[in-house]
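>>> structure for this input, please:
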Amino acid sequence: MTPDSPLVDIVLASPNHNERRVPGGPDMLLIHYTGMGTGDDAVRWLCDPVSAVSCHYLVHEDGRIVQMVPEARRAWHAGVGNWRGQDDINSRSIGIEIVNLGHAAGYPDFPEAQVRAVAQLCADCAARWAIPPERLLGHSDVAPGRKADPGEKFPWDQLFRAGLGHYVEAAPIAGGRFFGLGDRGDPVAAYQGLLAAYGYGVPIDGTFGETTRQATIAFQRHFRRACVDGVADASTVETLHRLLMQLPQSPLRRPGAVAQATADRVHVSA
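Take a look at the predicted model:
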C-alpha cells in the first residue's frame, strides 16, 4: 500500500476495509482515541481480522503516524452513528485514531508532539478531499452515549488556531435557567432543534430524555469542555448558538428559518 500522505512514517496495512458506499469520497474527518494499553496493542488489534475494526491512520504519543487503510477505502472505525441525518459514517469519513488510554484508564493528557502531528495530518487530509472545517468531528459527536472519545481533554481550540475545524470560545459558565433530564416543553424542543441544526442526532419532541442528555454531553466534550455534565445551562445554549451563527451557511441566518425561531424561544425562556 502506498501512503496517501507524505506525513506517514510507516504503513501497516489492515485487512479490515471495504468499498465506500457513498459517491464522492470522504467529506468528514473523525477523531478517536484508542483506549488501549499501548499504541502497539492498538495496531495489532486494528490489523487483526478477528477484530473487524480498523482506521485510516493511527498517531502515536511521540507523533509518529501509521497508515493502515487507503483513504479511498471504507475503514471500520465509527460503528453505528449519525450526523446531520446521515448514517454510515464509515463511508463518509477518514478515521484517525490517537493513542491514549481513555476515560476508563486514567485519561492522560495528549502530548504536544501528538497533537501537532494530528493537526498536520488533518490539514493534509482536509486539503486533499476539500473537507469543510465543520466536519472535523469527534467519535462522540456522531455516537453520543456510545462513545466518549476523544474527550474533553482533546485540544480542539488548538487545532482551530491552526486553521482546522469549527470552534468558538465557550460562553462563561454562570447562573440562569437550564434544562436537564426529565424537563419538558417548548423551550426543550427549541434546544433540541438547535442541537439537530448543528448536526447531533436528537429527537425534537420537547422531552429532555436520555438521548438529549447524551448529545449534550457530547457537545460539551467538544465545545464547552470546562464542565461536562449533560445539563443545558445558559453557557451550553449560548455556545451552541454562537457556533450555529458562524457556520458558513448558518440556518440561523436564513429568512424565516426554523432554527432561528427555536433559538429565539430558548433565549426568551432562559
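>>> C-alpha only now, for contacts and for neighbours.
Noted.
>>> contacting residues around the residue lying closest to residue 73 once chain neighbours are set aside?
Leaving aside its sequence neighbours, residue 73 sits nearest to residue 19 (Cα to Cα, 6 or more residues apart in numbering; 5.3 Å). The contact partners of residue 19, by Cα atoms under 8 Å, 6 or more residues apart in numbering, come to 72, 73, 74.
>>> mind giving me the ChimeraX select for those, buried ones only?
To isolate the buried subset of the contacts of residue 19 in ChimeraX, counting by 16 or more other Cα atoms under 10 Å, use the following:
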select :72,73,74
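>>> wait, which of the contacts of residue 19 is closest to residue 149?
Closest to residue 149 out of the contacts of residue 19 is residue 74 (20.1 Å), distances taken as Cα to Cα.
>>> ok, the closest one to residue 211 distance?
Residue 74 is 28 Å from residue 211, where distance means Cα to Cα, to the nearest Å.
>>> try residue 92
Residue 92 is 23 Å from residue 211, by Cα to Cα.
>>> those two: which is more packed in?
residue 92 (21 against 16; other Cα atoms under 10 Å).
>>> gap between that one and residue 210?
27 Å.
>>> quick check: which element contains residue 141?
In this structure, residue 141 sits in helix 139-142 according to DSSP states H and E.
>>> got the buried residues for that helix?
Quick answer for helix 139-142 (16+ other Cα under 10 Å): 139, 140, 141, 142.
>>> elements contacting the host helix or strand of residue 261?
Residue 261 belongs to helix 258-269 when elements are defined using DSSP H and E. Counting contacts by 3 or more Cα pairs under 8 Å, 6 or more residues apart in numbering; DSSP states H and E, helix 258-269 packs against helix 186-198.
>>> sequence B follows; please return its structure for comparison with A:
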Amino acid sequence: MLPDPPALPIAFDPLPYQERLDAREAAAIDLVVIHCTELPDLTMARRFGEEELYEGSRTGNSGHYYIDRDGSVHQYVAIDRVAHHVRGYNARAIGVELVNRGRYPDWLAASHQAMDEPYRAAQVESLVALVQVLHAQLPSLRFIAGHEDLDTTEVAATDDPDMKVRRKRDPGPRFPWDEVLARIPLQRIP
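Next up, the predicted model:
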C-alpha cells in the first residue's frame, strides 16, 4: 500500500479562457504528460499560455500545472478541463510543464537542438509529490509519458530546410526518468 500523498501547496491562477476549454469527467483521465516550457521563466510561460491561438474557441496552448525552478507549483487549468498541450492525447491527459529553457529561442534550428539545462532537485521533488497527489485523487490515472514520447513529428529545420528536427523533444535528455519512475505509481507509456 502506498503512503498518503504529501501536502503540496498549489497556487491556482486559472487562465482567462479556462471556462471555454472542453469539460471532461475525471474517469477519462489516465495519463500525465511531462513537458518543459522551453522558455526562460514562468512569467513568459504564463504569457504564452494566455495567448488565444484557436479562433473558434478563443483558447490557446497550456498545461494544467507548471513547476518553477524553485519547486513552486502553479495550476493554470482545472483538471476537469481539457488543456491543449499534446496532440491527440489532451482529452485523457494532465499536462505538467517544468520551467526549463530547453531549446529556447531557436526551437527548430538544427544547430540548436541541445537541451542542456538540468532540472532542479526542487522541481523533481514537487513533480513526484504532484503525481502522488493526482494519483490519490484520480483512481483512473495509470500512465505517464514525456511529450517527446507522444509527438514524434519531424519538421524542416529553420536554419537548414534540408534537415529535419523533432518538433517536440521535451522533457528532453536531462529529465531524470529513472528517479521519477522509481517514486511514483504510474507506468511510462512505451
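>>> need the TM-score from the superposition.
The TM-score (TM-score structural alignment, normalised by the length of structure 2) is 0.72; 155 aligned residues with a Cα RMSD of 2.4 Å.
>>> what is the subsequent helix or strand relative to the helix holding residue 141 of structure 1?
helix 156-161.
>>> start and end residues in structure 2 for the longest helix seen in structure 1, please.
Ranked by residue count under DSSP state H, the longest helix found in structure 1 is helix 112-129. Counting by TM-score structural alignment, helix 112-129 of structure 1 pairs with residues 121-138 of structure 2.
>>> which residues touch that stretch?
For stretch 121-138 of structure 2, the surrounding residues in contact (Cα under 8 Å, 6+ apart) are 4-6, 8, 26-27, 29, 32, 67-73, 98, 141-142, 180, 183-185.
>>> let's see 6 Å
In this structure, residues lying in contact with stretch 121-138 of structure 2 by Cα atoms under 6 Å, 6 or more residues apart in numbering are 5, 69, 70, 71, 141.
>>> could I get those residues as CSV with distance to residue 42 of structure 2 and neighbour count?
Formatted as CSV, the contacts of stretch 121-138 of structure 2 follow (distance: Cα to Cα, whole Å; neighbours: other Cα atoms under 10 Å):
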residue, distance to residue 42 of structure 2, neighbour count
5, 25, 16
69, 9, 19
70, 11, 12
71, 12, 18
141, 27, 24
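>>> which one of these sits closest to residue 36 of structure 2?
Among those, and counting by Cα to Cα, the member closest to residue 36 of structure 2 is residue 69, at 11.1 Å.
>>> secondary structure class for the closest one?
State at residue 69 of structure 2, reduced to three classes by DSSP: H, G, I helix; E, B strand; the rest coil: coil.
>>> to which residue of structure 1 is it aligned?
Per TM-score structural alignment, residue 69 of structure 2 is aligned with residue 61.
>>> how many residues are close by the spatially closest residue to its match that is not a sequence neighbour?
Leaving aside its chain neighbours, residue 61 of structure 1 sits nearest to residue 114 (5.1 Å; criterion: Cα to Cα, 6+ apart). Residue neighbour count, defined by other Cα under 10 Å, stands at 19 for residue 114 of structure 1.
>>> now do residue 167 of structure 2
16.
>>> which residues touch it?
Neighbour list for residue 167 of structure 2: 153, 154 [criterion: Cα under 6 Å, 6+ apart].
>>> cool, the one 10 residues further on as well?
Shown here is residue 177 of structure 2, which makes no contacts under the criterion Cα under 6 Å, 6+ apart.
>>> tell me how far it lies from residue 171 of structure 2.
10 Å.
>>> likewise for residue 152 of structure 2?
13 Å.
>>> what about these two, which has more around it?
residue 171 (26 against 13).
>>> residue in structure 1 paired with the more buried one?
In structure 1, residue 171 of structure 2 lands on residue 150 (TM-score structural alignment).
>>> just residue 37 of structure 2 next, same as before
Per TM-score structural alignment, residue 37 of structure 2 is aligned with residue 34.
>>> its match and residue 10 of structure 1, how far apart?
From residue 34 of structure 1 to residue 10 of structure 1 the distance is 18 Å (Cα to Cα).
>>> who has more neighbours, the two?
Using other Cα under 10 Å, the more surrounded residue of residue 34 of structure 1 and residue 10 is residue 34, with 23 against 12.
>>> and of the contacts of stretch 121-138 of structure 2, the nearest to residue 164 of structure 2?
Nearest to residue 164 of structure 2 among the contacts of stretch 121-138 of structure 2, with distances taken as Cα to Cα, is residue 69, at 30.7 Å.
>>> ok, that closest one to residue 145 of structure 2 distance?
When residue 69 of structure 2 is compared with residue 145 of structure 2 (using Cα to Cα), they lie 21 Å apart.
>>> likewise for residue 171 of structure 2?
The value you get for residue 171 of structure 2 to residue 145 of structure 2, if Cα to Cα is used, is 10 Å.
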